[in-house]
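Novice: quick one, what's the 3D model for this:
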Amino acid sequence: MISFLRCFATAGTLLVLPACSSSGTDAPPPAISSMHWAADGVAIQATTVTVSAPRPSDGRLTIAGERGTGADARAITMQLPSQEGTYDLALPSPPAPLVFYTEGSAGTRIAYAPKAGSITVSSFSATNISGTFRFTGSTSPLASPDKEITSGAFTVYR
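Specialist: As a prediction, the model looks like this:
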């Protein structure tokens, strides 16, 4: 009887082991791009973040973060140089990155362009780009009220 139980236990162990072993072919989960910012103190976490291939003309990348739909839609779109650095948004584009913050949807969209602020690209590689941003945006040079974009950060994988 004991011999039978040992054989049964051994066979059961052999059946379980293959299910627990790793073949070494499991790929890590894909990295998830992220972007967040605050608009006039209200925190916004993008639910969709995209990055384009570099433009052939100047190598700039377009990174966009979006959240919501319709009147609740919020987005940041940036055209960045393909290198690390801190960029003054008060300068004309180029050399400064082109950046917009938008609220609303087509037909009711309000776009805010920066009149002061900066973007820092802290890491730029073949696989990912990350950095921070802040700016004061307006709908036109003389329009008010301004929109304060603070605590902005992005990490995108390509």
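
Novice: every contact and neighbour count from this point should use C-alpha atoms.
Specialist: Fine.

Novice: show me what counts as buried in stretch 139-155.
Specialist: 139, 146-150, 152-155 (16 or more other Cα atoms under 10 Å).

Novice: what is the longest strand belonging to the chain packed up against?
Specialist: What stands out as the longest strand in the chain, according to DSSP state E, is strand 110-124. Judged by 3 or more Cα pairs under 8 Å, 6 or more residues apart in numbering; DSSP states H and E, the packing partners of strand 110-124 are strand 85-88, strand 98-103, strand 128-138.

Novice: can you mark which positions in the first one are buried?
Specialist: By that I understand strand 85-88. 87-88.

Novice: which residues sit against the longest strand of the chain?
Specialist: Here strand 110-124 makes contact (Cα atoms under 8 Å, 6 or more residues apart in numbering) with 82-90, 97, 99-104, 129-141, 147.

Novice: let's see this one next, to set against the first:
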Amino acid sequence: MISFRTLSYRAATVVALASVSACSSSSAPGADPTPARGLAWTVDGAAMSTTTVQSQTGSNTVSVAGTVTNGSTSNYLSLEMPNAVGTYTFSSTARASATYSTNSGTTNAVYYAGALPSSSGQNTIGAGTIVVTALTATNVTGTFTFTGIGPAGASKSITNGTFNVGL
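Specialist: Purely as a prediction, here's the structure:
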């Protein structure tokens, strides 16, 4: 026969083990967490995120795009980057670029950063970086930040960008 004292001890042991298990973490201290599934960024102090994304791979590039709709305003962001893990700073030689656009129904503004076609007379517009941290046959993960140039030289600063997208 098991005594009340033995049952109390066993119950206390189970509770203690459950508490330790609930407080443990699967990531190492200081490790960067994997971004949430989807595409997220901050523009003009407003955080935007979407899990409805489009992605496409080519032999040399990966493209990721998503749209966020807030009331009558639609915000669209697209990224194009080389099909490899690495850090890509926008330049005339890097195949990395980004586009942000906002459409309020009556006004549409497009902000672009990256290499331009040689016919434009410019090599690069805006500035920014895309970091591809992981790339498999089925997923791409990374971060981005850029300043896009738009109508009449206006600019938009896109910060805190993350992507974790199926391919």
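
Novice: re the thing from before, secondary structure and distance to residue 68 of structure 1 for the buried residues of stretch 139-155 of structure 1 - can I get that in CSV?
Specialist: Output for those, formatted as CSV (DSSP: H, G, I helix; E, B strand; the rest coil; distance: Cα to Cα, whole Å):
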residue, secondary structure, distance to residue 68 of structure 1
139, coil, 21
146, coil, 22
147, strand, 18
148, strand, 19
149, strand, 17
150, strand, 19
152, strand, 18
153, strand, 18
154, strand, 18
155, strand, 20
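
Novice: need these in CSV (columns: distance to residue 119 of structure 1).
Specialist: Shown next, in CSV, are the buried residues of stretch 139-155 of structure 1 (distance: Cα to Cα, whole Å):
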residue, distance to residue 119 of structure 1
139, 19
146, 18
147, 16
148, 14
149, 11
150, 11
152, 9
153, 9
154, 10
155, 13
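
Novice: where does the residue nearest to residue 102 of structure 2 when sequence neighbours are not counted fall, secondary structure wise?
Specialist: Nearest non-adjacent residue to residue 102 of structure 2, counting by Cα to Cα, 6 or more residues apart in numbering: residue 75, 4.5 Å away. Element membership for residue 75 of structure 2 (DSSP states H and E) is strand 73-82.

Novice: how far off strand 97-103 does that strand point, in degrees?
Specialist: 170 degrees (axes from the mean of the first three to the mean of the last three Cα atoms, to 10 degrees).

Novice: so which bit of structure 1 is strand 73-82 of structure 2 matched to?
Specialist: Using TM-score structural alignment, strand 73-82 of structure 2 corresponds to residues 72-81 of structure 1.

Novice: center of structure 1 - which residue?
Specialist: Central residue of structure 1 (Cα atoms, centre = their mean): residue 34, 3.2 Å from the mean position.

Novice: what is the neighbour count of the residue lying closest to residue 151 of structure 2 once chain neighbours are set aside?
Specialist: Excluding the flanking residues, the one nearest residue 151 of structure 2 by Cα to Cα, 6+ apart is residue 109, at 6.6 Å. Neighbour count for residue 109 of structure 2, taken as other Cα atoms under 10 Å: 14.

Novice: ok, back up a step: just checking, what packs against the strand holding residue 75 of structure 2?
Specialist: strand 61-70, strand 97-103.

Novice: export those to TSV and tack on mean neighbour count?
Specialist: Shown next, in TSV, are those (neighbours: other Cα atoms under 10 Å):
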stretch	mean neighbour count
strand 61-70	18
strand 97-103	22
